[in-house]
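Q: Predicted model follows, preceded by the sequence.
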Amino acid sequence: MKGTHIMLDAPVPFAPVVPPTPPIPLSALLAREDLALRRIAGPTDRDTVIHWAHVSEMADPYPYLLGGELLLTAGVHVEPAAGTGPYFDGYVSRIVAAGGAALGFGLAPVHDTVPPALVAACDAHGLPLLEVPPRTTFSGVARAVWQ
């Protein structure tokens, strides 16, 4: 019909997100020798609680986070020209705004070290930053959170 517009129903709000398992203290993950995770930035005076792990290589993972995640990335989204302070400041601020609990940065295959500007941004925004060594798989970290 010409001139007829269909009005979609207003979206139904999602039910509150309930984590599938009890949360795990970040300190418990850091204590696991098999993971060899290392905290390199962010607050150390409190024990952050992790509800789940999520992997994302998106430059802006905000729309896909539920809150309470240990977000894992290998930094595929970081182009050499983008790896500056302003880029990482925006990236980290969006993770914090979404309620992300911590960020894990995997060494290899893309980066040999965690970019210093990312370390500075995590310190500035109070987001714990973990270095994930090449021998530790993201699925292994996720399994440790789940168990």
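A: Perfect, thanks for sending it.
Q: contacts, neighbours, all on C-alpha from now
A: Fine.
Q: which residues sit against the longest helix seen in the chain?
A: Among all segments of the chain classified by DSSP state H, the helix with the greatest residue count is helix 85-97. Residues lying outside helix 85-97 but in contact with it, judged by C-alpha atoms under 8 Å, 6 or more residues apart in numbering, are A59, D60, P61, Y62, L65, A117, L118, A120, A121, C122, H125, L127.
Q: this is the comparison structure:
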Amino acid sequence: MPDPAVPPTPPVPLSALLAREDLGLRQIAGPTDADADGHGDGNGDTGTVIHWAHTSEMADPYPYLLGGELLLTAGVHIPEAAGSGTYFDDYVSRIVAAGGAALGFGLAPVHDTVPRALVAACDAYGLPLLEVPP
């Protein structure tokens, strides 16, 4: 019997999304598929796969994630002082705990760049972070 949390469609490798020039996505943090196993040897045992995309501007999307998502946000939920506290660590750790596969951060209309503290948190927790162009 199939797992009800897994959609009936085949997963899409994150590397396939990154390879599409028309999407303009750029990975700026987290493990790459070349190093998905974390061994640094360039031959990752498993690549990141996306089962579905989900948008959220919630500070804690955990209750609404099923796992395998490319979570998309424009950063509307980010408080102004977020870079100086634990906000991004808390945010990223909850996405990882929920099984999120990757985070896409949209440039514009709220942020011109991806917050440095978010990049650092994604690196620390091993969550691929994608910059999504306007």
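A: Arrived safely, thanks for sending. Here the structure is a predicted model, which means the values were calculated and not measured.
Q: Mind checking the TM-score on these two?
A: The TM-score (TM-score structural alignment, normalised by the length of the second structure) is 0.86; 120 aligned residues with a C-alpha RMSD of 1.1 Å.
Q: Next, count neighbours for R32 of the first structure.
A: Applying other C-alpha atoms under 10 Å, we find 11 residues neighbouring R32 of the first structure.
Q: which residues in the second structure form strands?
A: 12-13, 26-29, 49-50, 52-55, 69-73, 102-106, 129-132 (DSSP state E).
Q: For my notes, please list the ones you listed in TSV and give mean neighbour count and distance to F88 of the second structure for each entry.
A: Shown next, in TSV, are the strands of the second structure (neighbours: other C-alpha atoms under 10 Å; distance: least, C-alpha to C-alpha, whole Å):
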stretch	mean neighbour count	distance to F88 of the second structure
strand 12-13	14	25
strand 26-29	18	13
strand 49-50	21	22
strand 52-55	16	17
strand 69-73	21	13
strand 102-106	24	12
strand 129-132	23	12
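Q: Please list all residues in contact with V78 of the first structure.
A: Contacts for V78 of the first structure were tallied using C-alpha under 8 Å, 6+ apart; they are A59.
Q: Tell me how far it lies from V110 of the first structure.
A: When C-alpha to C-alpha, to the nearest Å is the yardstick, V78 of the first structure and V110 of the first structure sit 9 Å from each other.
Q: residues contacting the residue most central in space within the second structure?
A: Within the second structure, the residue whose C-alpha comes closest to the C-alpha centroid is L103; the distance, by C-alpha atoms, centre = their mean, is 1.7 Å. With contacts taken as C-alpha under 8 Å, 6+ apart, L103 of the second structure has the following neighbours: L70, L71, L72, T73, L127, P128, L129, L130.
Q: still on that earlier bit, which of the contacts of helix 85-97 of the first structure sits closest to L29 of the first structure?
A: L127 (15.8 Å; C-alpha to C-alpha).
Q: Contact partners for the closest one?
A: Contact criterion C-alpha under 8 Å, 6+ apart gives A41, G42, P43, V92, V96, A101, A102, L103 as the residues in contact with L127 of the first structure.
Q: at 7 Å instead, please
A: With contact set as C-alpha atoms under 7 Å, 6 or more residues apart in numbering, L127 of the first structure has these partners: G42, P43, V96, A101, A102.
Q: The second one contacts P128, doesn't it?
A: Yes - applying C-alpha atoms under 7 Å, one finds P43 of the first structure in contact with P128, separated by 6.1 Å.
Q: hmm, back to that, looking at the contacts of L127 of the first structure, which has the most residues close by?
A: Most neighbours among the contacts of L127 of the first structure, by other C-alpha under 10 Å: A102, with 27 neighbours.
Q: My read is that that residue contacts H125, right?
A: No - with contact defined as C-alpha under 7 Å, A102 of the first structure does not reach H125; the gap is 11.0 Å.
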